[in-house]
Structures are given as structure tokens and as C-alpha cells.
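>>> Make a model of this:
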Amino acid sequence: MNTKQVQRRITTTTVALAVLGAALTAGFLASASSSRSAGTARDAIINHFQQAANRTVTVQQATGQRREFTIEVHKIHAEIAPGVKVEQWAFGFPGQPPTVPGPPLVVTQGDHVVIHFKNTHDQPHTLHLHGIDRLSQEMDGLNEVLPGQETTYEFVATEAGTFGYHCHFQTYLHADMGMYGAIIVEPKEASARVWKNEHAMILDEWDSRQNPGAAVHKSEPNYFLVNGKSFPLIPDITIPDGQTDLIRVADFGEEVHSLHMHGNSFLIIARNGFPLPQPVQEDTLLIAPGERVDILVKGRDGAFPFHDHIVKDVTNNGIYPGGIHVMLKGSPAVSAYGLPLTNTGDAHSHAMTDMQVDPNADVTASTTREVDEAYPDDSPAHSHVYDHLPKNSPIKVVNIKNFAFDQKELHVKVGTKVAWVNRDAVGHSVTGGTPGGNPKSRAFDSSNEAKGTPVMIGQGKDWTYTFTKKGTYLYYCLPHTNMTAKVIVD
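Down below sits the predicted model:
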């Protein structure tokens, strides 16, 4: 290597080191600047928190209108899932049907809110204003209101957002019985309302076997609710294509829920009454008991589920589908090639195969009970062998469709075989007797519950039973007890 080559290499190395040094310096300075910016922002937030007023806001400081509500509490019986009726303790306005959740109390930021609470029930109760801050200690639902008595709660709605009210006397039992509702504080400035319509999803769990009169309250939820109902009783949420709506999600139960939105995403703009400085876009929302989350959803074509990803929470008494499952609907669905879909099926049956169904299970309970696997799972239901029986066939067919047995009263002779064919997208059973009976005393039961975990008749499957004795045989569907019918054997 000659002298010029050595000098050239030294020069190149020097330049490279200089460039690297400049880059490292720039990176260090940028990192330091970023750290300083983050530190400054963090310090500003902490400083704002420390400097913010935190004393009781008196009603004289209200800048809005005076909003008055009168709330009562009554014992009711309500259907939370198909055929499942339970006792509830429900809030309501005078002269209007009480409901679970209770009626929403809608006010505007700055309003003076007055709630007259009349205890028209036979138990002591209180009202706790969940999430409302800077209210007077005496208004926090500390003292119980005895049956026949009444009291008044007052506060100033200082912050916009989603809040709640619930009974705070023996909370574990009283909230479990349905004593909760939403307080919605709308923003004072119209410009802050960037959505068209609002929807509420109030989550809860329910134990259909709970006894409010028991000395010790034990809750093992077997139904999971949105606005007091379990799928398929939960109404759809419709958001037109391109329209932005607000969904207020509140967990007023006692379990964590993980809500996933199929085919779309949402923007989280507030948590627990506090707007997020930087909204976050997600497709799954984890929400804990007592939390409230406000999300923006932009409508699109098609219909997609917004449901819980905790598996047991999308069942009714252990039978899938059910539970926390809401359908979001927009404009008519479009195919992957941009063409209108002429047959989208039932949006409610989206990806819903029955988790309890085992196509290989032997559910034969005696020589008179049979399971027919007439065609594979992917064959169309209309090709079933029972669709084309002659009129004088010794086999009688009962179709199960639209959550009903299509023959409410079937007359047959001794020795007749009856086939029940499930045309629904969800599992059903053919269970002898009436709801609540002893599984071991049933004349027949396709689910074989007496042997353990019940097994449902899946979509397109059938179950047969041969009647060998005269009599009237009542039967129903185990997970959907409103489905009832009878067979009369002559």
C-alpha cells in the first residue's frame, strides 16, 4: 500500500467516524429532546392534577338547568333469555314499567341534578352515584332508606361522560338482583358531540338459581346480559354505513369482560368519565367491574358480531350461543368482489355452531331412542331424508325452527316413531316433562342430562323416539324453556 492509498483510507475512516459521531449525537439529542418532551407532558399532567379543584361543588355553583327525577324500586319478573324468567328488583319512574337496567338519567354538563328516591320495595335500599365526583359526602348513598320512606340526592354534573347509580345496601345481593342504571352527562359544548346517535351496552351476569331470601348469598352466574337480556333477546345495534355513533359500554356486573368487534374497529375516546387526551383505536375492549368506556364506531356494510371473547360469557346456562353477543348492522352486505350479496343468511347465526354438540356422541338412552346422522355437517338441511317422507309414513316429523316446535300438539298411535329435525342454527333438545323437573324422572330426553353434561341436537341433526305407551307427553327445549309442545299417544 503506497502513501496516497494510506492517506485516502485515513481520510475515508475519518469521514465515516465523523458521520457516525454526528448521527449518534443527533440521535442522542433527539432522544433527549423526546425524553424532555415526554417528561414535560408528564409533569404538566401531574401539575394539572395537583392544581385542580377537588372540593364539593355546591348546587349554587351549577351553570346549567335544574334536572329532577323520581325513582322507585319494585319487584318484577322478567325474561332474561328465551323462556327463562327470574325475579328482579328494578328501578323505574313513577307510572312507567320498572326495568333492569333502570331508566337512564340523561343530563347536561353543569346541570343541578335532583333525584327523589322512593323506596316502594320491602327491603332497605340506597342510591350510590357511581363515578360522580366532587359531590357532598351526604349524597354518596351512605344511609339506607327503609321501606315506605324516601330521600333526595343532589349533585352538580361537573364532567361529561358515562356514570351510574346502584343500590349500596348489601350491594352484593341488591346489585345482583338488578338494582343499577346509567347516568349520562352530555357535553355542554355542542362541538364536543362528534357522533350522530348514542347506544348503551350495560353488561351484567345473572344466576337464575339465586334465592334473594337465603341467609347467605351465593352467586354462580349462568346467564350473561347486555341491557338485561341474553342473546338472542338482545336487540341489534344499527349504524348506517359511514355514520359515526357513540356506544357507551358499562360493566355493572362482577366479572371482567373482553368484547371483540368482528369486521370493524372502534375508537376509545373516554374511560370512566375522563376523556382520553389521545383516543386509541382497537377491535377488542377489556372492561372491569364498575368501568365505563365510551367508544366511537363508524358504520359499514354488512352485519358483524360484537361479543365477549370469554367463552362461557357467550352461553345461556352453558349452551352456546347466548350471553353477551350483539349484532352491529349497517348497509346491505357487499361481496369480496364488490357486488351486493343476495343471500347473507341469518346474521345472528354468524359462526355459531353449537359448542355442546358432539356428532359422535351416543345419546341413545334406551332401545326406543335413536340419533340419525342422515347427512354430513356440510350438507344443506333441505336434503334431509325426512323432507320427503310419504304422507302415510309410519314416521312422524316435528321440525324445530325459529325457536319453536312446528307441531304444538301431535297425535300418534302406540308404536309410532317421531323424528325431531333441528332447522335452527343453534342447538336444541327434546326434553320430556316441564322445566325444572328431575332429569332422572323424564320419559325421554335427547340431551341425556341425567348422565351428565347435556348434549344438544345440532343444526341439521335429528333425534327420534318411539312411543310404546298411551298417554300425553309434554316436552320442551332444555336451554330455551319457552319452547314447549306435546305428543298425545292413543
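
>>> switch to C-alpha atoms for all contacts and neighbour counts from now on
Fine.

>>> what residue is smack in the middle of the chain?
I324 (2.9 Å; Cα atoms, centre = their mean).

>>> Confirm for me that that residue is in contact with F224.
Yes - using Cα atoms under 8 Å, I324 is in contact with F224, at 5.7 Å.

>>> any shared contact partners between the two?
Common neighbours of I324 and F224, counting by Cα atoms under 8 Å, 6 or more residues apart in numbering, are L203, S230, D313, V314, T315.

>>> Helix or strand for the first one, just tell me which one.
Assigned by DSSP states H and E, L203 belongs to strand 198-206.

>>> List the buried residues in that strand.
Using 16 or more other Cα atoms under 10 Å as the test for burial, strand 198-206 gives A200, M201, I202, L203, D204, E205, W206.

>>> quick one on the thing from earlier: which among the shared contacts of I324 and F224 count as buried?
Buried among the shared contacts of I324 and F224 (16+ other Cα under 10 Å): L203, S230, D313, V314, T315.

>>> Who are the contact partners of L225?
I80, I202, L203, D204, E205, W206, F231, G323, I324.

>>> Name the SS class of it, please.
With DSSP: H, G, I helix; E, B strand; the rest coil as the basis, L225 sits in strand.

>>> That one and V106: what is the separation?
Per Cα to Cα, to the nearest Å, L225 is found 22 Å from V106.

>>> Equivalent analysis for R271, please.
Between R271 and V106 the distance is 18 Å, computed by Cα to Cα.

>>> which of these two has more neighbours?
Comparing R271 with V106 by other Cα atoms under 10 Å, the one with more neighbours is R271, at 19 against 14.

>>> With the flanking residues excluded, which residue is spatially nearest to the more buried one?
Residue nearest to R271 in three dimensions, not counting chain neighbours: V293, with 4.6 Å by Cα to Cα, 6 or more residues apart in numbering.

>>> Now the second one, please; I'll put the structures next to each other:
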Amino acid sequence: MGSIRMGMTKLIAPNLTFLPHRLVHGVKLFQLVAEPVEQTLVSGVIVRAWGYNGSTPGPVMVVHPGERVQVVFVNRLPTATSIHWHGLIVPNEVDGVPEIGAGPVIRPGETYVYEFVVRQAGTFMYHAHTMDAKQEMMGLAGMIVSLPRVLSTHREYVILLQEWAVQTDSGMDMAGMQMGGHTLSMTQATGDASMSEHTTYGEPGTKGRRFDINPMSMDFNYFTLNGKAYPDTASLRVRRGERVRIRMGNISMDSHPMHLHGHEFQVVAADGSDLMFPWSKNTINVAPGETWDIEFDANNPGVWAFHCHKPHHTTNAHQPGMGGMFTTVTYV
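This next block holds a predicted model:
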């Protein structure tokens, strides 16, 4: 679990890391590498995905309003890609949508430097925007947090919601995909030779099985918070008396009504903008492409559920037992 401290506030990325940076002549310099990754969604289930810097989601980027940022982007994928800075106001030439000319396409083996000045404070995302229907669902996404210099919370969590079509059934993942009455191989269905492998068992000395993802499927069977499904999701630990913020983004196809037990929270920001009039809820629907910030007072000790309220989204492969997009808020 990655964490950094900003004054009295601890910023935490459960099951993820923060992207390191260095200052070069006053410019905040990051490096992002798009590459194939093998990631354990939950114990025993390893997927062949695409991600940034070795994981999906990629590491969390932390910036501040007014900073000039350079992101050195390296493409180690077998196909062209780009990065879109979702919700950030950036120059058109680095918006990351090459199909309309808003930024270049970065081909396999190429490096490109994105540069812009951060103009906003809030919760944002970054994700692929070349063949995005495929690449986002392969895992090419991450979170950006632009922080004001002074924070009023004690603890803040950053969480990206994702869903996966993991090919665990013999009909779909082993022989090919049924489309319009015809059987297609994984390579034909995705248009990419890197997807031609089928499900195999774990390599000697490892635990779990490796599965392919069908990024064009609408049949999702795994649902994750920061790339993990329950019970492998990290608990959100709090102390009594703290003011806690949870920053959520949704890069999946479905909406996710996130529900917190035992507390009433205030909805304080949407899509990176603070709300003039926060309102109180215990469930907030996070639609695709949205970010929401909620805050609550840690005033009711215990272990409390925090989860998507779509019942199928709290299972793993639609099997009995708790799983999926579920974690706990735990007082320590």
C-alpha cells in the first residue's frame, strides 16, 4: 500500500504505489511505461493485462496547481497507444486523442514527452485513448490527484474502479470467442498477435492460474478496487476522530453505486471540482468516466463494509461467497 504525507494529511493508494518524480529546472518530471503485465486480481487468479509501470491501474500521480509537468512516456506494448489526461485542462496537442489530431500516436518502442501546466485541484484520471475500447479494458488507466497546498483532512484514500472479462470458461477462453455464429481466435477478435495465447496453468513454483482478458466482451466477471478483488483488497484503516476523504474514479463500462456502512458521508467534489453545497449520503453512484470525492467523520468504531451495491459486482466469477468490488473501513 503506497502512502505519502502532505502536512498533517496522509494520502494512501491501497494496493498501489505513487509514481516517483524528480524536479528538473523547476519542472516536475515523471516517467510512465505502458507494458504487458501479469497481475493477481485475487488469490489464484492471475491475468495477462496491460498496465503502466508494472501494474493496472498504474501508479497514482500527485501534482499541485501551477506546476509544470513533464511525463516521459515509453510504449513497450505490441501496438500503438497514447495517454489522455482525463478531466485536466491541457493544450490540445497533448490531449492524447490521435484519431482526431489532438496529440500524437506513440508506436511500439517509441518515447514521447507530454508537457503541460496543472491548472486545477481535484481528482482526475489518466488512460489510453488509442483503440480505447480495447486498451482501457485491458487495464491502461490510473489516477491523478492534484492537491492544494493545504488540506483539511487527516487521511485520504485514492481508488480506481475497474471490471474485467476474464476468460475462465473453457468455451470462451480456450477455443475462441463466439461472435455472430462464428468462432474467432483471440488474435482475430482483438486484432493483436499479443492476445493469441490461451489460458494456461500457473508456471512451476507459482500459485494460481493465468488467464487472458477479452477486452471487447460485455460479460464482466471480476470487479476490482485498485486492481484487486475482495478478499485481497486492502482495508481502509482509520482512527477515531479523523476526517477521512475517499477519492474515486471509474474507468469501467458500468456504473458503481458505492455504499458505506455505519456512516453518513458528505459528497464534496465531482469530476475534480469542489461542490459549492456538499450533500449527505451513504451511497454515491460513480458512473463511467466520473470521479467523486466523499468525506466522513470517523466517529463509529468497528469494521464497516464499503462496496458497490450491484450484487453481482461483489462476487468473483459470479460464484458464491463475498468478492469483487468490496473492502472494509477498519478502525485501528
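
>>> Surely the residue nearest to R271 of structure 1 is in contact with L267?
No - counting by Cα under 8 Å, V293 of structure 1 sits too far from L267 to count as a contact (10.3 Å).

>>> sorry, back to before: would you tell me which one of the buried ones among the shared contacts of I324 and F224 of structure 1 comes nearest to M261 of structure 1?
Set against M261 of structure 1, the nearest of those by Cα to Cα is V314 (13.9 Å).

>>> So which residues of the stretch 101-250 of structure 2 form helices?
132-135, 186-190 (DSSP state H, counting those that start in this stretch).

>>> Of all those helices, which one is nearest M248 of structure 2?
Minimum separation from M248 of structure 2 across the helices of the stretch 101-250 of structure 2 (Cα to Cα) falls at helix 132-135, 20.5 Å.

>>> with structure 1 superposed, average distance for that closest one?
Superposing on structure 1 and averaging over aligned pairs (mean Cα distance after the TM-score superposition for structure 1), helix 132-135 of structure 2 comes out at 0.8 Å.

>>> starting at the chain centroid, how far to that helix?
On the basis of Cα atoms, centre = their mean, to the nearest Å, helix 132-135 of structure 2 sits 14 Å off its chain's mean C-alpha point.

>>> Could you give the number of residues near Q170 of structure 1?
Neighbours of Q170 of structure 1 (other Cα under 10 Å): 13.

>>> Map it across to structure 2 for me.
Superposed on structure 2 with TM-score structural alignment, Q170 of structure 1 falls opposite M131.

>>> wait, what's in contact with the residue nearest to its match when sequence neighbours are not counted?
Leaving aside its sequence neighbours, M131 of structure 2 sits nearest to T81 (Cα to Cα, 6+ apart; 7.6 Å). Shown in contact with T81 of structure 2 (Cα under 8 Å, 6+ apart): N75, V105, I106, R107, A128, H129, T130, M131.

>>> Considering these, which are maintained in structure 1?
For the contacts of T81 of structure 2, the contacts that are reproduced in structure 1, applying both residues aligned by TM-score structural alignment, their matches' Cα atoms under 8 Å, are N75, V105, I106, R107, A128, H129, T130.

>>> Keep only those of these that are in strands.
Using DSSP state E, the members of those that fall in strands are N75, A128.

>>> ends of stretch 224-237 of structure 1, how far apart?
18 Å.

>>> those helices in the stretch 1-150 of structure 1, which residues are they?
Using DSSP H, counting those that start in this stretch, the helices of the stretch 1-150 of structure 1 run over residues 3-51.

>>> Onto which residues of structure 2 does the strand ranked longest in structure 1 map?
Criterion DSSP E: the longest strand present in structure 1 is strand 66-81. With TM-score structural alignment applied, strand 66-81 of structure 1 matches the range 27-42 in structure 2.

>>> average distance between that stretch and structure 1?
Following superposition, stretch 27-42 of structure 2 is found to deviate from structure 1 by 1.2 Å on average (mean Cα distance after the TM-score superposition for structure 1).

>>> Contacts for that stretch next, please.
19-23, 46-56, 67-77, 140, 224, 227-232.

>>> residues in contact with the closest residue in space to F326 of structure 2 that isn't next to it in sequence?
Excluding the flanking residues, the one nearest F326 of structure 2 by Cα to Cα, 6+ apart is H307, at 4.3 Å. Listed by Cα under 8 Å, 6+ apart, the contact set of H307 of structure 2 reads M258, H259, L260, T314, M325, F326, T327.

>>> show me where the stretch 101-250 of structure 1 has strands.
Secondary structure of the stretch 101-250 of structure 1 (DSSP state E, counting those that start in this stretch): strands at 102-108, 112-118, 128-130, 150-156, 161-166, 180-186, 198-206, 223-226, 237-238, 244-251.
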